[in-house]
Structures are given as structure tokens and as C-alpha cells.
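[1] Next one to model:
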Amino acid sequence: MIRSLAQEREHNGRTLAPSGTLPSGKGRLGRLGPALAGTAAGLFVFVLYVRTLAPTVLYYDDPDMLDAVMLQMQVAVLGITHPTGYPTYLTLTHFFTYLPVGDVAYRVNLASAAYAALAVGVVFGAGYLLSRRVVAAAVAAVAFGLGGAIWSQAVIAEVYTMNALFIALTLVCLLLWRDRERDRYLLLAALLCGLCLTHHLTSGLLLPASLLFVGLVDRRRLLEWRLMLKCAGLFLLGLTPYLYLPIRSWMDAPMEANNPSNFERFWYVVSGGNLTGSFFAYGPAELPGRLLFYWGHLTDNINPVLVMVGLTGAALMVARDRPVGLLLGFLFLGWAFYSIENDIPDINLYFIPTYLVLCLWTAVGLGALLTEAEHLTERLPRMPQRAILVVLSVALLLIPLIGVRETSAANDMSEANLGRQQVDAIAEKAAPNATILHHRSSAWYLVLVERRRQDLTLVDPYLHNTEVEYADIVWPADLTLKETDRRYGTDDFSGVKAAKIAAQKGPVYVLDSEYIPDPKRYEAFGFEVREVEENILYKLTPAE
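    This next block holds a predicted model:
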């Protein structure tokens, strides 16, 4: 049998509360109380997310929204994204597009808010399993949910909030397996490990971490071949969303970036494609600077006081509960190392799982603090003792709220209407059968989701991946890169060649964005540039 934490505590003289049963003591709630508190934490952040949610289709912005507008379109039409494909995100989020609120793009944004709020609720559950303190778990969960990084992703279409949710669910299942000694939780954790991997490659670290945890709790369980066979089968079952990629490609999806219809292209997509070259970008000499870079983001996302409490909680976990301490430590160090060694524009978003782990440590540290406060005040009369503990609890609950207005303002996308303005400008002001030069823009949403202006030709000559046969750069053609280059001139990343070829066939426009150089620069290449919609759409006419 698995040795429970209560037995370990009795054996080793630990001061952690037993995990298998609710401890007796003052100021603790029954089973319904924690469930209500976790729900309240999730609803609280969900309301804040919805108040700051992007209201419609988004736009390209470097580095904050590199993929958001493309994801909105790809979710809506069940297309195929850039590496790593994100099949689980596409299929689950597609259900949100049927909600009777807002436009389709808004519903995809809303999915991110829902995933983030659910993640906060599950983080509360994990924090409560570790600390057995409602207040400690609530502080940790809300601190995670109000972090700038997770909030920024909860108000737009992105994959990171679902990643946080899956990670938290996997950890809760592992903790419940250890505490309740029921294999069904371990089997569910195995399924989630596979599912996590189909969503974000960094979550693959959960598999070795889970095996480490099981071995530390009771290594004999790893030798039970029937149990391990079931776990392996469920892990493989969790990988089945990958089948979406080739199947949807064979169905001729409206948007199939990188077209994973054979094994070579499939592996390119699911293994990270061109993103793999960004790992190990920094040498040992640059490590101190990268650590400071991470520390700056960490303290911007989580109150420094809670960071210190979290680090204390980490030390307590390693000293008092080695299996969980090493599980969380392995994940934290692995994700932190991968992130600080990676050189992509939005790498700060890869830090989010480390914030989640730190918040779980924070729950442990705060739980220990509350326990110590109870011990220090136990000789006081009942009423003064309760008053002191209530005041302390309220003070702790207020810590995550420090700076919440500033974080809300920094991540408020409720007035982000540029994407809608781009769509309307193209739809209303582009001439029939025109060519639009753009980069990963809302023009895709216009033709594929709203099914308007399908007379247009959309060409993205500014930046695309030359290492694979297909890429999402042209509408409506389905061509190899060589054919696309020959027909549309996309081998010239300045866009000048594409503009000259397009001008031979009809009207040509440039949709301005963060990445595209100033459209006025085309004047130096023999074009007359006229602003059709201020700072949005420009018409290029060859000078006579």
C-alpha cells in the first residue's frame, strides 16, 4: 500500500498537515467551504478578465500578439496553425464559437478567459491539497490569476491559459492519487500528460516529473506492470488529438499552415518546426543576465513578498514532503531553464508555468505562517485569538490585490478595435479583385470566417518560413513555396516584387501593421502611395 502523508508525518515528525483527511483545528472549513472558495477565486478573476477582454477580431502586434489574430481564424474554421499545431486547443476552443455572445472572434477570446479562470480554480485546489488552508490557497490562486502574463493571455486568443489549466489539472490528479491512494487519479494524470503534450511541448516535462513522483511515493508501483500498462495506454490515448492534423489536412482545411499531410511535414509541425533553433541560444557567460531577466518578470507578475514566501514554501516542501518537493522543484527548474535559454520574442509567456509552481509553494509557505500564528496565539482568550487570525487572513488576502488596477490597465483590451477597423476598411474600400499585401492579419478573418470579399487575393510576402513546402501566405491559392514565389513574388521579403507583380493584374493595397515597413517607402520603388484609411490601408499605384 502507498504510505499516506499522514503516516509519513507521524513517522518523521513532520509539521505539515495530513493530506488524506481534513485536519481538525480552528479556522478551517468543511468540504464544501474549500470548493466554494476555489469557485469564488475563479469567478473573481473571470469577471476581471471579461471586463478587459478584447471585443472582436485582433491584429498583428510584435511581440505581444504574434499569433492571436491567426488563432481566431484557425479556431473558427478548424484550420491548422503554425508549429506545434495545437490540435487540442483548436478543437476544444471551436466549441466556444457557437456561444450566442459577440462575434466569433470575441468568443475565441472568451475561451482564453474561461481557461485562465478554470486554471485559477484548479490552482486553488492544488494549493489547498498542499497547505490545507483555504486562505493560503486562495491567496496563491488569486496571485497567479492576477499576474500580468496570464492576464495578458486571458483577454486575447492564445494557447497559454489552456496550458496552465492542463498543468494544474495534472498536478491535482497526482496529489489526489498520493493522498487518497486510488489508482484512478494516477490513470487520469497519465491521460492528461498525453493531452498536455498535444497542446504545448513544454508540458512534456510532466511525464518524467510524474514518473519521478510515483517512484518517490512508492517505487514498487512502477513495477506493477498492469498499472503501468494502463497508464501507458491512457498516455497514448491523450496523444490522439495529434491525428487531427493530418486528417484535417486531408480534408482540405480552409487554412492549413505547413500542411502536415505526410510524415515529414507532420513531424516538422508537432516537433516545433523552426522554433527549435531558438533553444540553447545563450551561453554560460550570459546566464547571469538571463536569470536577472527572469527575476524581473517574476517580481512583475507576483508580489515580491509572495515570492519570498513561495521560496520559503519550496524549502519547506523539500524538507518535509520530499515527493511533492522534488516534483515541483523538477518542473520549476526545467521550465525556467528552457525559458531562459530560449530566444523568441514572446519568451516571457513561457514563464507562466513557473509562476504556477511558485504560487503552489506560496500556498505552502502561507499555510505554515498561519499554523505558526495559531500556535503563538493559542494561549490567548478565544475572541482575541480569532480576531488576530481574521485580521492576518484578511491582510494576506489583500496582498495579491496590490497593483491590480495597474495590471488591469496594462492588459485592458476592451477598446482594441484595430482588427475590426482593418476588416471594415478592406471590405468597404478595396476595389474588386484587388490584391492585399499584409502580414498575418485580420484579412484572413475577413475572407475565411466572415466570408466577405472572397474576390480578393491575399499575399503575405513579408516574412514566411522557407523550410517547408507549404505556408500560410496566399489566398486563395494552394501552392508550394516555389510556385508562390514565382506567381506572387514572395521571395522578396521587402514586398516590392510582390507589389509590382500584383499591380500588373489589378489594384494593389498594403495593410499597415507592426511588422510591415512604412508603406510610404514604396514611393522610392516607383509607386504612388495613397492613404485609403488613415494608418490602416494604403493603395499602391505604379507611377507613370
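
[2] alpha carbons only for contacts and neighbour counts from here, please
    Noted.

[3] which residue is nearest the middle of this structure?
    Tyr160 (0.3 Å; CA atoms, centre = their mean).

[4] Please verify my assumption that it contacts Phe351.
    No: with contacts counted by CA atoms under 8 Å, Tyr160 stays clear of Phe351, the gap being 10.2 Å.

[5] ok, back up a step: does the closest residue in space to the residue nearest to the centre of the chain that isn't next to it in sequence count as helix, strand or coil?
    Spatially, and ignoring its direct neighbours in sequence, Tyr160 is nearest to Gln153 (6.6 Å; CA to CA, 6 or more residues apart in numbering). Secondary structure for Gln153, judged by DSSP: H, G, I helix; E, B strand; the rest coil, is helix.

[6] Return the residues in contact with Gln153.
    Gln153 sits next to Ser112, Ala113, Val159, Tyr160, Thr161 when contact means CA atoms under 8 Å, 6 or more residues apart in numbering.

[7] which element is the last one on?
    Translated: Thr161. Using DSSP states H and E, Thr161 maps to helix 160-180.

[8] Could you list the buried residues of that helix?
    Residues of helix 160-180 classed as buried under the neighbour-count rule (16 or more other CA atoms under 10 Å) are 160-179.

[9] How far off centre is it?
    Centre-to-centre, helix 160-180 and its host chain are 15 Å apart (CA atoms, centre = their mean, to the nearest Å).

[10] same deal with stretch 485-505?
    Relative to the chain's own centre, stretch 485-505 is displaced by 36 Å; criterion: CA atoms, centre = their mean.

[11] quick one on the thing from earlier: please report how far the residue nearest to Tyr160 lies from Leu71.
    13 Å (CA to CA, to the nearest Å).

[12] for Gly506, same thing?
    Going from Gly506 to Leu71 by CA to CA gives 30 Å.

[13] And for Asn258?
    14 Å.

[14] Compare neighbour counts for the two and give me the winner.
    Comparing Asn258 with Leu71 by other CA atoms under 10 Å, the one with more neighbours is Leu71, at 28 against 24.

[15] What sits closest to the more buried one if chain neighbours are left out?
    The spatially closest residue to Leu71, leaving aside those adjacent along the chain, is Ala157, at 6.3 Å (CA to CA, 6+ apart).

[16] number of nearby residues for that neighbour?
    The tally of other residues near Ala157 (other CA under 10 Å) stands at 31.

[17] isn't it right up against Val104?
    No: with contacts counted by CA under 8 Å, Ala157 stays clear of Val104, the gap being 11.2 Å.

[18] Cross-check the contact I'm expecting between Val404 and Ala143.
    No: contact status for Val404 versus Ala143: not in contact, 9.9 Å apart, counting by CA under 8 Å.

[19] Next, the structure of the following sequence, for comparison with the previous one:
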Amino acid sequence: MLKNIKSIFSCFPHLDRLLAVIVFCVSFTVYLMTLAPAIYIEDAAEFSAAVPILGIAHPSGFPLYMLLGKLFTILVPFGEMAWRVNLFSAATTSFALVVFYYAVKSMLTIARVSRFSHEDCLSERKRASSAEENWSNPSKSVIISFICFVSSLTLGFSQMIWHEATYAEVYPLYILFAISFIWCLAKWRETKDLRFVYILVFLMGLSLANHLSIIVYFPGIAFFLLLFWSRKILEFKLIALSIFLFILPLSLYLYFPIRAAANPEFYFKLINSGGAVQTAESVQSFASASLNNSANITQNSLAYLANISSDIFDEFPLIVLIISAAGLFFLFFRDKKLWFGILIFLGLGSFGVVGGLTHGQPYNGIVWWFLRYFLPYLLIPMAILFAFGLSGIFDFLSRFKFSKSIMAIVMVIIMVIVSSIPIQSLAKFWKINNKSRYWMAYDYNTQILDSLPRNAVLIANNHDMNNDIELFSLAYLQIIDKYRTDVTVISDTPMTRRPEGLKLGIDYFSLSKFEQRLRLIDRSFKFYAESPPEAGGGRKIFTTFPADTLPNSPYKSLSNGIVYQLYEKDKIGPLRSRESEASRPDFQPVLPRNVGADDFPRDDLTRNLAAKILYHRALFEMENNQSEKAQQTFLRALEIDLPMSEYYGTYLKRRTMLTLPPQTPPRAK
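    Next up is the predicted model:
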């Protein structure tokens, strides 16, 4: 039977290439099936709006992502633009898994996992000869290729890696660079070929043009190079060429002044009292703050580290964690230097991530916002240790003196069992990561625009987690889809262009959030009231929040179920008076798809957005004397919402206002 297995695989001299292609195809198919069909939450809508027009996104700007994303949307000339940018994430992640396959293959080779090559008493030449003889064995080579295949899919179907592959974000490219670093280090140690050092240094510089937080990998890379020191590293030619290769890709940051001169429609321009602050300066400030805080390791940092590290148990099936722990044990006896290198690599980067990305802030129990930075840093080494664990298990089984036929049967059984591990992840995380019916952000923001009359003004200002989702989604609809471009969107963020002459004041950002919101409303209202008709005067103004819930607000709001039309208090009757009813915006809201279902992704931002939509709907129903229906909608929102969200408090305050009896203003004597 063993001969039959060998003969079968001898028909595939390029087995690694075949399995790598299968890794790409399988993972890409899964990602495609669970891909978001339109704009998603967080910064996804921003990238969907900025990439097609080569715009300028928020700091650090991500010039490499912008250029590669634009190229990808050209090469894929079909489908909704947001879907194409989402697809770029899927393709990038699948390619990263292919690189991971070859990285693991190289690391298993240099670790000499065979029982024939781990004796310390052997000379280097004998060990190399023994390892070469072992890896040339067809059956063992097949097992190693199989381990790489399973490990790659196990990593690809971990919850966070899969999640990032299904919508527009810079993190799939971030993950690709992280894995590429490991591949370069493994190939350099395996072959001692300095070309891999050159590739590594170039990729390090290039990765900074995608996301600056990748720098947390650099201390671990430096330690690895020192651990496996070579005199050739000190050669002047290598040092000079490495510096050049590192600096060269940083020239991609010239993207900012070039594109800023073109003044693209999507331009995240920071404003201060002195005027515009270019994105390049914002990048410098962002990088400086992160680097300064990376060394600021406190007790709070350890609390962050402990909390996030515990999330590793939600990323893989339990069997993967057990085998990974075994892999750490096996690796210690196979290659102590590599074992030590992996631990130090994890330690240096972990504290760098926590220190740099929390910016020295005390631990507040909220960690979702940088899980995508930190978890890949843990997940990739965990998947490598998983591969070493599998290789150790197969190596352990090979020590038993079974007949060749029995050994072949045992190996096949083990391979079948191991093959089920990525399938377990697939089943476990499918519902969590399936965004194929995710229309919530698209529907909600489309309805916002649909609910507005021609040439309306929309003041979008929220202090909850979904402020960016709202603004970026509206930008996508107006810039890319060219939908309702007659509507003017105003906010206090760098990405909306307020009309010339609408100033918020140099003390604006020193005000409380309620004072900021009231000033934004007040100055916008007065600006359009005082402007002549040809300059936009007399336009109807709406807000994404009820303005009458603000302290000392001189304004009233009437809901259309999605947004609120703005009125001056002395020019409209009480909320539930006939005068108020006659002024109500004429629009009948429809709940976005997925909001009423139980199968939408339950990440924090989606929960917050869904609850916010339902709170708006409940207030609209209360204004229309549908108290029982409003109560049901409110309970549904409360079930979904995060604890202590902003809109829960806003809802309660406005509900109290609506339940008060209408008050008639006193008559003048």
C-alpha cells in the first residue's frame, strides 16, 4: 500500500505548487461566498470611495493600498465598485496564505523535524546530509506538504483572518507583508542566500507605505537576524544596498502632494486654525505618537495584553491550540534557536502593539478597535506552531516499528482526521463571517438621502462608533455612485467640505461634545438663513440626531424615521401639536435589510448601527402615536445594542419629551 501511495504522488512532481494553488482556490472561494456585496462598516466605505478615484484617506493615508486597490478595480472591470474593493481584500488574503504555505515548508525544512536529524552530536555536514536524505523521501515529503496545506487553511479560516478578507480594508495587505517577512527569514536561514535579505528589507520599507503599525514586526526581525548571525551581514555593499532598498518604496508617500494638487473629491484633509494640514504631516504625527508610546509599557498595557491574548481561544478550534502547544514542545527539541526566536519575536511585537496602538491610554475594557492589529501577530506564529505540532506527531508515529502497510494506513487515518480541522473552523465561523447578505450600511445611508427633499442640507454629527460609517457611506454614494449629489453633507470632520464662509471657530474642539454639536447646528442654520437663494439660502436643514435633546437648544426636530428636520423653537408648535404635524417631513421609512433578522454579523459596530436605526424608528413611531409598536421596536434595539451606548441615552431623553403633554405658549397680553 505504501508503494501505491508513493507511486500516486510521484505522478505529481510539483506537488507543492498544486497544493498552493488549491489553498488559494479553496480560500478564495470561501471568501468570495461570504464577501460583503456593498459598503461595510468601519472604514470600508472610506476605502471604497477613495480607492477608485485615488483619493486621500485618513492618516496614515495608505498610499500603497490606494494604488494597488485602484489597479485591482481596473483589472476586475465588473461588479459594484464597493464589491470590487472588497474582492481585493479576498484576493490579497488568499495570496498571503500561499506565501504562508511556502514559509512553513521552509521552516519545517530548516528545523529538521525528522527523527534522523535532531541529534546534537552530529556534525553540521552530517546533519545537512541526513536532512537532505530525509526530505528526499517521497512519503515524508508528501506528509510535509500536507502539513503546510492544512496549516495554511487553518490560518485562513481563523475568525479574524477570514473576517478581514471579506470587506475593504488595509489589513489583508498588512497580513500579507507580515507573512512575507517570515518567508524571507526562513528562506534566508535555509539557503543563506543574501537575496532574501534584500527582498526582506525592500518589503519592510514597502509595508510602511501600507500601514505604519507594521513596524511592530521590525524588532523581531532584527532579533532573528542577530540570532542567526552571518558575517556577510556586515559587508558594506549589503548595508548600503539594504538602506537604499528600504528607503526606495517610501517614495510612495509622494502620492500625497501629487494627489492633493489634483484636489480629489475624497480628500481627508485635517484642518486647524492655520488652515489645511497635509496628510504627510499627519502621517509624521501619527508615527511619532505610536513610536513614543510603544516603549510606554505599564500595568494598563499588561491588562490590554492579557485581555486580547485571551481572544486567541475564539480564533481556532481547541484541537488547534492543543497541537500548537505540542508544536512549541517539539520545536524546542528540534531547533532551540528557532524556538527561542519565535518566543522573543512574539514578546517584542506584543508589547510594541499594545504600547503603540493604545497610545498609553489606561485600559478601559474596550479592545475591539485594535484586535485586527494584534491578533494576526499571534495567529500567524500559532499556525506555524500548529504545523510543527503536526510534524512532531507524524515524526513520533514513525518511531513505531509497524509494517509498511500498517504504517501507511495509520498515516492516512491521521491525515484524514487532520484534514477535518480547517473544516471545523469553516463550520464554526461561517455564520459569524458571512457578509454575503450585508446591506445594512448601504440601505440605511441610501434611505437617509432618499428621505431628503431636493437641495437639502444634512448635518451629520454623531459621537458614537458609527459616525465614520455614516459619513464615509454618504461620501461613497455621492462620489462613486453619483447618488443624490444635490444634497449637501456638513460635519466637523476633515472629510466633508463645508461651504466657504461656514466657520466653526478656533475654540470648537475645546468645547464639550454637546456644545460642539449645538455650535455646528447653530452656525449652519444661520449661514443658510442669511445666504441669498443663489448661494443656497432657504434650503431645508436636517440632522442625523434630534437637536432638541441638546442642553439649552433653541431648535426643535421632527423625525421622518431616518433623520430629523430642523426648526427654530419659536417658529413651530410643540412636538405633538397640529402645527408640528403639518410641518412633518413627508417620508415613510423602511427598515434596512438584515436589521429585523437574527443572522446579521454581531460585531460591535454592526450591533451599534442596527440599534441606532431601531431607536430612530421607535422615536418616529412615538411621534406618530404608535406607542405599542414603538415599545416593541425599542425592546428590539435594546436587545441588540451595546451597554451604555450614546443613542440609548438620546432615545430616553427624547421619549420623555414626547410623552409630556403639549404645552401651548402663553399668549401675549
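
[20] And the TM-score between them?
    The TM-score (TM-score structural alignment, normalised by the length of structure 1) is 0.81; 493 aligned residues with a CA RMSD of 3.3 Å.

[21] just to revisit the earlier point, the more surrounded of Val404 and Ala143 of structure 1?
    Neighbour totals were compared for Val404 of structure 1 and Ala143, and Ala143 leads with 27 against 16 (other CA under 10 Å).

[22] Assign the more buried one to helix, strand or coil.
    Ala143 of structure 1 - assigned by three-state DSSP - is helix.

[23] For it, what is the corresponding residue in structure 2?
    Under the alignment (TM-score structural alignment), Ala143 of structure 1 pairs with Thr154 in structure 2.

[24] For stretch 609-624 of structure 2, buried residues please.
    For stretch 609-624 of structure 2, the neighbour count (16+ other CA under 10 Å) marks 609-623 as buried.

[25] so which strand or helix has the counterpart of Arg290 of structure 1 in structure 2?
    Using TM-score structural alignment, the equivalent of Arg290 of structure 1 in structure 2 is Tyr304. Taking DSSP H and E as the criterion, Tyr304 of structure 2 maps to helix 299-309.

[26] same question, Ala37 of structure 1
    Using DSSP H and E, Ala37 of structure 1 sits within helix 32-51.

[27] So what touches the helix or strand harbouring Thr312 of structure 1?
    Using DSSP H and E, the element containing Thr312 of structure 1 is helix 304-320. Contact with helix 304-320 of structure 1 is made by 14-16, 299, 324-326, 329, 358-366, 368, as judged by CA under 8 Å, 6+ apart.

[28] what's the alignment partner in structure 1 of Ala209 of structure 2 in contact with, if anything?
    Using TM-score structural alignment as the criterion, the counterpart of Ala209 of structure 2 in structure 1 is Thr198. By CA under 8 Å, 6+ apart, the residues touching Thr198 of structure 1 are Tyr86, Pro87, Thr88, Gly238, Leu239, Pro241, Tyr242.

[29] Which position in structure 2 pairs with the first one?
    Matched across to structure 2, Tyr86 of structure 1 falls on Phe62, judged by TM-score structural alignment.

[30] these two touch, right, its match and Ser213?
    No: using CA under 8 Å, Phe62 of structure 2 is not in contact with Ser213, being 11.3 Å away.

[31] of the two, who's got more company?
    Phe62 (24 against 21).

[32] How many residues are close by Leu392 of structure 1?
    By other CA under 10 Å, the residues close to Leu392 of structure 1 number 15.

[33] what lines up against it once you look at structure 2?
    Under TM-score structural alignment, Leu392 of structure 1 pairs with Ile414 in structure 2.

[34] could you say what helices and strands the helix or strand harbouring its match packs with?
    In this structure, Ile414 of structure 2 is located in helix 404-433 according to DSSP H and E. For helix 404-433 of structure 2, the packing partners by 3 or more CA pairs under 8 Å, 6 or more residues apart in numbering; DSSP states H and E come out as helix 2-10, helix 138-156, helix 159-164.

[35] Packing partners of the second one?
    Translated: helix 138-156 of structure 2. By 3+ CA pairs under 8 Å, 6+ apart, helix 138-156 of structure 2 packs against helix 2-10, helix 15-33, helix 81-111, helix 371-397, helix 404-433.

[36] Dump these into CSV; add distance to Tyr40 of structure 2 as well.
    What follows is these, written out as CSV (distance: least, CA to CA, whole Å):
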stretch, distance to Tyr40 of structure 2
helix 2-10, 44
helix 15-33, 15
helix 81-111, 9
helix 371-397, 16
helix 404-433, 12
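
[37] so how many other residues sit close to Ser491 of structure 2?
    For Ser491 of structure 2, the number of neighbouring residues by other CA under 10 Å comes to 20.

[38] Am I right that it is in contact with Arg498?
    Yes: Ser491 of structure 2 lies in contact with Arg498 (CA under 8 Å); the separation is 7.5 Å.

[39] Quick one: average offset of stretch 386-393 of structure 1 versus structure 2, please.
    Taken over the aligned residues, the distance from stretch 386-393 of structure 1 to structure 2 averages 0.8 Å (mean CA distance after the TM-score superposition for structure 1).

[40] Pull the residues that contact that stretch.
    Val135, Leu370, Ala373, Glu374.

[41] list the contacts for the third one?
    Read it as Ala373 of structure 1. Residues in contact with Ala373 of structure 1 (CA under 8 Å, 6+ apart) are Leu389.

[42] Which residue of structure 2 is paired with it in the alignment?
    Aligned partner of Ala373 of structure 1 by TM-score structural alignment: Leu397.

[43] Okay, buried residues for the helix holding Tyr304 of structure 2 please.
    The neighbour-count check on helix 299-309 of structure 2 (16+ other CA under 10 Å) flags Asn300, Ser301, Leu302, Ala303, Tyr304, Leu305, Ile308 as buried.

[44] okay, now Ala240 of structure 2: neighbour count?
    Neighbour count for Ala240 of structure 2, taken as other CA under 10 Å: 10.

[45] Alright, I will stop here.
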